[in-house]
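Novice: This is a predicted model, with the sequence first.
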Amino acid sequence: MTIDPERLQRSQERERELKAMMVAALDGDEAAYRQCLQGLSKHLRAFLSRRLTRDAAEVEDLVQETLLAIHCQRHTFAADRPLTAWVQAIASYKLADWFRGHGGRLGRLDPLDDHENLFADDHGLAGEATRDVRQLLQDLPQRWRVPIELTKLGGYSVNEAALASGMSASAIKVGVHRGMKALAQLARKQI
């Protein structure tokens, strides 16, 4: 597959712009936050429409749920990491939740970890980062991995994560705390 340099440059520029807006938003800039969410909405619709073609209303519901999860978990965004990978992970978990909740009522479903990714013009950069995060998570014991997947990536509250996993709320808190420390150590080893 040949990568179009202009397309790659546009994708990288869009990543920089959205990331700058998110960083400004985290510093309290409400206008930047609105712009960032509007920019992400367009790409989330494209990402989710490729995977769920049954009903435009269902796609829009998932876009809104994903934006809400982004809002609730914005404090977990690390400015030294790609925004696109973080957003794609949240969108993927929201989509997986939707499929679980709808008992297999599928539209067209492409694998979540395929070479397509959140940004239509991106050539695998976000996908590679997502695979890296997923690989790091797979290296964690389940007692730490599940709480992180549910709370940090899935947008669940501690109590919701406890109900979904069958773990206690305190086990979820401990799992997130210890798991995040372990993830940081694993990431440092790979740099």
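Specialist: Sure, I can see it. All values derive from a computational prediction rather than experimental measurement.
Novice: can we go C-alpha only for contacts and neighbour counts from here?
Specialist: Fine.
Novice: buried residues in whichever strand or helix holds residue 39?
Specialist: Using DSSP states H and E, residue 39 falls within helix 30-51. For helix 30-51, the neighbour count (16 or more other CA atoms under 10 Å) marks 32-33, 36-37, 40-41, 43-51 as buried.
Novice: Hmm, residue 59 and residue 49 touching each other?
Specialist: Yes - counting by CA atoms under 8 Å, residue 59 is a contact partner of residue 49 at 6.2 Å.
Novice: helices and strands around the helix holding residue 39, which ones?
Specialist: helix 5-26, helix 56-73, helix 83-101 (3 or more CA pairs under 8 Å, 6 or more residues apart in numbering; DSSP states H and E).
Novice: Nearest approach to residue 189 belongs to which of those helices?
Specialist: Among the helices and strands packed on helix 30-51, helix 83-101 comes nearest to residue 189, with 19.7 Å by CA to CA.
Novice: Against that first model, consider the following:
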Amino acid sequence: MSEPSDLEARLRALMLASLAGDAAAYRTLLSELSQHLRRYYARRLDSALAASGEDLVQETLMAVHTRRLTYDPTQRFTAWVFALARYKMIDLFRRQRLRITVPLEDDAAIFARDEAEDTSARMDLKTVLDTIPERPRELIRQVKIEGASIAEAAARVGMTETAAKVSIHRGLKALAARFSGGADNDR
């Protein structure tokens, strides 16, 4: 079997080609995913639910198809598919009113670790920061998220340290006002 990074690269390339309109790449992607999903579900479903495995494969492939435009090409494709597969299995358990613990330790051989929450948080953060002007947004990203010093961030955007501090302060204040429901009043 291929290394996980080889699998990720191949499946991601097929997904990107299919998003660009390559029907052959899309057929290949769905075919490869169905093989991996069958193994994924076979390892996780007990004998009472084994017959549901193929239904889950089909439901997951349908989810890939209907949600393919939500895939963020800057993120791992296998993490995205893993999240869809996991949610389909949880839906089955809910329908069956089951409480089953699912061992996830051997997913690395087939799928990347579940980065859905990390990806969602990064997308939420980007959406929030996009509500403020570019310069304070960039300064906040560099200083508060990436850990750069104010001096480093100021130099990168061509500002003095004092101006950068003021810009960061005003940007954070604008975000706080926007998302707390309060007004942006200077005191």
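Specialist: Yep, it's here. All values derive from a computational prediction rather than experimental measurement.
Novice: still on that earlier bit, deepest in the core, which of the helices and strands packed on helix 30-51 of structure 1 is it.
Specialist: Counting by mean count of other CA atoms under 10 Å, helix 83-101 has the highest mean neighbour count of those, with a mean of 20.
Novice: Who are the packing partners of it?
Specialist: For helix 83-101 of structure 1, the packing partners by 3+ CA pairs under 8 Å, 6+ apart come out as helix 5-26, helix 30-51, helix 56-73, helix 125-138.
Novice: Would you mind getting the average deviation of the second one from structure 2?
Specialist: Just to be clear, that refers to helix 30-51 of structure 1. For helix 30-51 of structure 1, the mean distance to aligned residues of structure 2 following superposition is 0.8 Å (mean CA distance after the TM-score superposition for structure 1).
Novice: okay, the angle between that helix and helix 5-26?
Specialist: Calculated by axes from the mean of the first three to the mean of the last three CA atoms, to 10 degrees, helix 30-51 of structure 1 forms an angle of 130 degrees with helix 5-26.
Novice: Helix 56-73 and helix 30-51 of structure 1, what's the angle between them?
Specialist: Going by the same axes, to 10 degrees, helix 30-51 of structure 1 makes 140 degrees with helix 56-73.
Novice: Specify, as a residue range, where helix 30-51 of structure 1 falls in structure 2.
Specialist: On structure 2, the counterpart of helix 30-51 of structure 1 by TM-score structural alignment is residues 23-44.
Novice: what sits against the residue positioned nearest the centre of structure 2?
Specialist: Closest to where the C-alpha atoms of structure 2 average out (CA atoms, centre = their mean) is residue 119, at 3.2 Å. The contact partners of residue 119 of structure 2, by CA atoms under 8 Å, 6 or more residues apart in numbering, come to residue 75.
Novice: Apply 10 Å and report the result again.
Specialist: 72, 74-76, 79-80, 125 (CA atoms under 10 Å, 6 or more residues apart in numbering).
Novice: possible to save those residues as CSV with distance to residue 170 of structure 2?
Specialist: Shown next, in CSV, are the contacts of residue 119 of structure 2 (distance: CA to CA, whole Å):
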residue, distance to residue 170 of structure 2
72, 30
74, 30
75, 31
76, 34
79, 36
80, 35
125, 17
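Novice: Those, buried ones only, as a PyMOL selection?
Specialist: Selection of buried members from the contacts of residue 119 of structure 2 for PyMOL, criterion 16+ other CA under 10 Å:
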select buried, resi 76+79+80
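Novice: quick one: which of the contacts of residue 119 of structure 2 is nearest residue 61 of structure 2?
Specialist: Closest to residue 61 of structure 2, out of all of the contacts of residue 119 of structure 2 and judged by CA to CA, is residue 80, at 12.3 Å.
Novice: Would you agree the closest one is in contact with residue 112?
Specialist: Yes - counting by CA atoms under 10 Å, residue 80 of structure 2 touches residue 112, with 9.1 Å between them.
Novice: Can you tell me which of the contacts of residue 119 of structure 2 is closest to residue 7 of structure 2?
Specialist: Once CA to CA is applied, the member of these that ends up nearest residue 7 of structure 2 is residue 76, at 10.9 Å.
Novice: Wait, residue 60 of structure 2 touches residue 88, no?
Specialist: Yes - between residue 60 of structure 2 and residue 88 a contact is recorded at 6.5 Å, counting by CA under 10 Å.
Novice: shared neighbours, those two?
Specialist: residue 82.
Novice: Need the nearest residue in space to the equivalent of residue 113 of structure 2 over in structure 1, chain neighbours excluded.
Specialist: In structure 1, residue 113 of structure 2 lines up with residue 127, judged by TM-score structural alignment. Excluding its sequence neighbours, the residue lying closest to residue 127 of structure 1 (CA to CA, 6 or more residues apart in numbering) is residue 117, at 5.8 Å.
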